[in-house]
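[1] Structure for this input, please:
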Amino acid sequence: MKVSIAIAGLIASPALCYLRLPHRGQSAASIRRNEFTIRSSAGYLAQKPLGFEYTPIPKSQTPLTSDPFPIDDPKGIRIHPVDERACKSGSRQLTGHINVTQHKSLFFWFHESRRDPKNDPLIIWLNGGPGASSLMGGFTELGPCMIDDEGKSTVYNKHGWSNFANIIFVDQPAGVGFSAVTDDSYLPYTAQVASTDFSVFIRRLFKHVIPEFASHKIHFMGESFGGVYFPSILTKILDQQQSLSELGLPDPFPKIESLVLADALVDWATNMIGSYRTACVQRPDETGVEGQVLNKTACEVLSAAIPDCEKLGSECRLSMDGPTCQAAAMVCDSMGESFWDLARAGERNPYDMRGDCPDRDICLGYFEKRMTKYFNQPRVLELLGLPDTTVYHDINNEVNRRWSEWAYDSVLPVLNRMTQILEESDVRVLVYNGNSDWIINTAGALGWMDIVRWKGNGEFRAADLQPWEYTDDDGKKHRGGMTKQAKNGKLTFASIDKAGHMAPHDQPVALETLVQSWVEKTFGPSR
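    All right, here's what the predicted structure looks like:
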């Protein structure tokens, strides 16, 4: 039996992803830009053609899951404990695969908390893509260890989030990272299929692997395209819980305490509208960028395009129709042309405007090269219990291509899912964004948070942004960014000063403070 294994990055997350907008014809401008592919922190964030021709009907993917693995069946679960040789974590860790169907398995890497694993909360982390491995977050951002500059070993991360929480990094959908499919025909390429698989994974994980953690406070955290993944997964779980309740059956899912969206894609139109403030309004104290990113002419063109993007974005949100949203995405996407010109010239990094893009084609290539080198070492594969024929790739390009070209999920907003989470559950929601991130920007995050429908909308819109603080390793206080919230923190926003797409990497102390205080329900503006 042939097993396909690949490694991915995320979009922020993206963390390293490759977000493509599907079914687009080739315009001259788009052909020029398509010569330049940029990878993000969670995979890749590549901009697709801007023409107006598209395939009107994407391929469907049915059934939702094939040969589902029975939840109570312990077969199809492979656990492999690892030690400090694989990751200098400072706590107990294990890896494994869990079959979600007869043809698909998801890989996870679990780290116990360094502080109090029996009582600390549990974070489940996803990077984006689609098609990116969550190990990018685990080994370059927030995990207990980091891959060294040479890509040969790991170093202890003193600001890893395992300081206060147990953490699981999951490679999904199947076929991404160390997750596997028996054949590429089983690669998921819609949120519906991926969410169904993940709900099976969650139930089997807590039933057979870590049942002692099922009663802990559990936090879903997703970066970049994780802003599509986790709202889809969480609403899938909520729907299943409702169905079980109506049938009078017990709830097999653990309680989800909160959802954290990190530089996350939720609505493409508001994000591209936000690119104007991001690139055309000088805010050096927030972004760390001196001067205006785009020149006056480019900003005037960008400003003039906002009304059309707003109109089409609104039509997309009202209809939730694939072709309508695709048309909106194409128009709104054209607003980024001037910035992509700078990126292609190597002058600006879309994932962190403070930097340039010397590699031209891989603006975050130093992360990816490090990851690829480390996980392709035979000794590391052996430590993980993987076959020596396994090849680590930073992204599963076929998964990304199918999500981008065979379905509309990369252009459909998930605002309706956010409404369901805010209105029909007790789940708290935190949205944080690096102020130096252009590709998924702070203004765009605030844009969708202002229009999401829920009973706290008016309160959130009316709330003033206030500074929040953190204390560095020398005991000095700093402004971390700005924050506001509604309904006693039901929905909370926090910006991160001088941080790009991979904010935990750029500002590790600030993010450790932010996330720890969030899970402990103590986060708020400075007094």
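
[2] switch to C-alpha atoms for all contacts and neighbour counts from now on
    Noted.

[3] Quick check: most distant residue from the centroid of the protein.
    With distances taken from the mean C-alpha point of the chain and given as CA atoms, centre = their mean, the most distant residue is residue 248, at 34.8 Å.

[4] Identify the residues contacting stretch 191-209?
    Contact with stretch 191-209 is made by 61, 64-65, 71-72, 74, 79, 98-101, 106, 172-174, 188, 211-214, 228-229, 232-233, 236-237, 252-254, 409, as judged by CA atoms under 8 Å, 6 or more residues apart in numbering.

[5] Here is a second sequence; please produce its structure as well for comparison:
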Amino acid sequence: MRSTTFIMLLATLATATISYAAPSPATGNLHSFVERDGVKFNIFKHAATGAQLEYVNNSGICETTPGVNQYSGYLSVGTNMNMWFWFFEARKDPENAPISAWLNGGPGCSSMIGLFQENGPCRFVDGSLEPSLNPDSFNEFANMLYIDQPIGTGFSYGTNLVTGTTQSAELVWKFLQAFFAQFPQYKSRDFGVFTESYGGKYGPGISDEIIRQNNAIKNGTVKGEEINLVALGVNNGWFEPYIAYKAHIDFSFNNTHKRVIDEGQHTRYMNALNGRCKQLIDSCAVSEGRNGCAQAQQLCGAQIESPISYANDFNVYDIRAPRDDPNPPPTYTGYLQRPDVIKKIGAQSEYVDCSNPANFAFMGQGDQAKSILPALSRVVNSGVQTLIWSGDADWICNWYGNLDAANSIDYPGKAEFAAKELEPYMFNGKEVGTVKTVGNLSFLRLYDAGHEAMYYQPGPSLQIFKQTMQKKAPFST
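    Next up is the predicted model:
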């Protein structure tokens, strides 16, 4: 049954006032405006891709710094496929600042999580029901673009045809092409992709797609705008299934925060991992067939991830906390379901924090059981500044697994990187983690931070983000 709020949103379509502008003679792109229920929407039809952008200017929600522009709305990436975005200019020198996309994982979880809980312009403090400015927002340094994908995630709505990482990357590329066509002032900037969790698949997949499309544009086989990809950052990511499941076992037995299995359990889980679980993972790697890969993730999850996660009272996103820990606080979900907020930002659907249908579409194809390391290796070999970093209290995508994944990246510095020891990483003279770098690849362990690392360590996280976007390895201050 549709809610009253959604019915009210649909009703505004009947009272819309539309004005059109002539298509651009050079590009064929069409600009127009529509007013619905007192809210003015900009409409941009991108001739090259057939995509359409529809958004509002400066809603006044979240970013309230004077003179800092924001845009929120949708990109139509296909028939009845509407992808939500929210863009915030940099607070300082937006005309020259780089631009970064942020995507949360899931698969099927909204990037509004990162926006309101981690690195966005606003946050909820001390139980407040209204957001306040975040001094450690990533838009202190860069123009930030938050994207809800696949369809059905967050405010995105319509028909979801995405069943895996590859399709996800293709639609994000299409989105970026239309976005830069509408906002050409940003298209020549340094561009970064930052993400977390299932973003261990998204980030390398999207970056690899950008590199592939850039090469096709250079070769003249594709028409479009090259994207100046300079940085990829993934915190607490899922990269490769065997590595991730092994890390569940090892981290549960031996971490600096809380042991949740004993030595005998460790041995039994390792035997399970190296039995039928590994056989199915290896089979998936060879064939990447739907049934085999789905079977691998189902069996390995049932034999390892699920039983360990219930072995003791701990939170899989912060092993230090109980299972029902309320942090980070989910205040933003109620805020984004308020009719006044929905109206101001131009949303046309109700907010869904994490979409089960979107998640099931990936899981049904066994996408989780497929390694992203080949794509990640191509990204590193292309010269993109790449950072794998992890809050060290996270269990679900823990730093043991992230370090092993980083050590497994195939590039000229692989042997040296794998052999190199981690060294202290400082923030304003205080040790907040450990780090190692060889060439353009870095790994960083961030102390005392859970899955959403930026929530726990906002100041150091902003420093890490800035340094990576500057095409530098993380360095102490």
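
[6] care to give me the TM-score?
    The TM-score (TM-score structural alignment, normalised by the length of structure 2) is 0.83; 434 aligned residues with a CA RMSD of 2.8 Å.

[7] Regarding stretch 313-329 of structure 2, how distant is the last residue from the first?
    End-to-end span of stretch 313-329 of structure 2 (CA to CA, to the nearest Å): 19 Å.

[8] ok now it, how far from the chain's centre?
    Mean-position distance between stretch 313-329 of structure 2 and its chain equals 21 Å (CA atoms, centre = their mean, to the nearest Å).

[9] for structure 1, which helix is longest?
    What stands out as the longest helix in structure 1, according to DSSP state H, is helix 296-319.

[10] Contacts for that helix next, please.
    Looking at what lies outside helix 296-319 of structure 1 - CA under 8 Å, 6+ apart - the contacts are 269-270, 273, 276, 279-280, 324-325, 327-329, 331-332, 335-336, 338, 412-413, 415.

[11] before we move on, the earlier item: residues contacting the residue farthest from the centre of structure 1?
    Contacts for residue 248 of structure 1 (CA under 8 Å, 6+ apart) come out as none.

[12] which SS state does it fall under?
    The three-state label given to residue 248 of structure 1 by DSSP: H, G, I helix; E, B strand; the rest coil is coil.

[13] How much space separates it from residue 159 of structure 1?
    To residue 159 of structure 1, residue 248 of structure 1 is 44 Å away according to CA to CA.

[14] Equivalent analysis for residue 285 of structure 1, please.
    Using CA to CA, one gets 24 Å for the distance from residue 285 of structure 1 to residue 159 of structure 1.

[15] Settle it for me: which of these two has more neighbours?
    For residue 285 of structure 1 and residue 159, the more surrounded residue by other CA atoms under 10 Å is residue 159, and the numbers stand at 22 against 12.

[16] counting residues per strand, which one in structure 1 is longest?
    Counting residues, the longest strand found in structure 1 (DSSP state E) is strand 477-486.

[17] and the helix or strand just after that strand, what does it pack onto?
    Moving toward the C-terminus from strand 477-486 of structure 1, the first helix or strand encountered (DSSP states H and E) is strand 491-496. The helices and strands touching strand 491-496 of structure 1, judged by 3 or more CA pairs under 8 Å, 6 or more residues apart in numbering; DSSP states H and E, are strand 428-434, strand 477-486.

[18] Tell me the residues of structure 2 aligned with stretch 428-439 of structure 1.
    Mapping stretch 428-439 of structure 1 onto structure 2 (TM-score structural alignment) gives residues 385-396.

[19] for the matching stretch, the distance to its chain's centre please.
    The mean C-alpha position of stretch 385-396 of structure 2 is separated from the chain mean by 13 Å, CA atoms, centre = their mean.

[20] re earlier: just the ones in strands from the contacts of helix 296-319 of structure 1, please.
    Within the contacts of helix 296-319 of structure 1, membership in strands is found for no residue, as judged by DSSP E.

[21] which of those residues count as buried?
    The neighbour-count criterion (16 or more other CA atoms under 10 Å) marks 269-270, 273, 276, 279-280, 324-325, 327-329, 331-332, 335-336, 338, 412-413, 415 among the contacts of helix 296-319 of structure 1 as buried.

[22] rewinding a little: just say which of the helices and strands packed on strand 491-496 of structure 1 is most tucked in.
    strand 428-434 (a mean of 25; mean count of other CA atoms under 10 Å).

[23] Now tell me what touches that one from outside.
    In this structure, residues lying in contact with strand 428-434 of structure 1 by CA under 8 Å, 6+ apart are 257-264, 422, 440-442, 445, 489-503, 518.

[24] Superpose on structure 2 and give me the mean offset of it.
    Relative to structure 2, and after both are superposed, strand 428-434 of structure 1 has an average distance of 0.9 Å to its aligned residues, where the measure is mean CA distance after the TM-score superposition for structure 1.

[25] between the helix or strand that comes right after that strand and strand 491-496, how many degrees?
    For strand 428-434 of structure 1, the following helix or strand on the C-terminal side (DSSP H and E) is helix 442-451. On the basis of axes from the mean of the first three to the mean of the last three CA atoms, to 10 degrees, helix 442-451 of structure 1 is oriented at 170 degrees to strand 491-496.

[26] How about residues contacting helix 442-451 of structure 1?
    Contacts of helix 442-451 of structure 1 with the rest of the structure, by CA under 8 Å, 6+ apart, involve 263-264, 266-267, 270-275, 277-278, 415, 431, 433-435, 457, 460-461, 493, 495.
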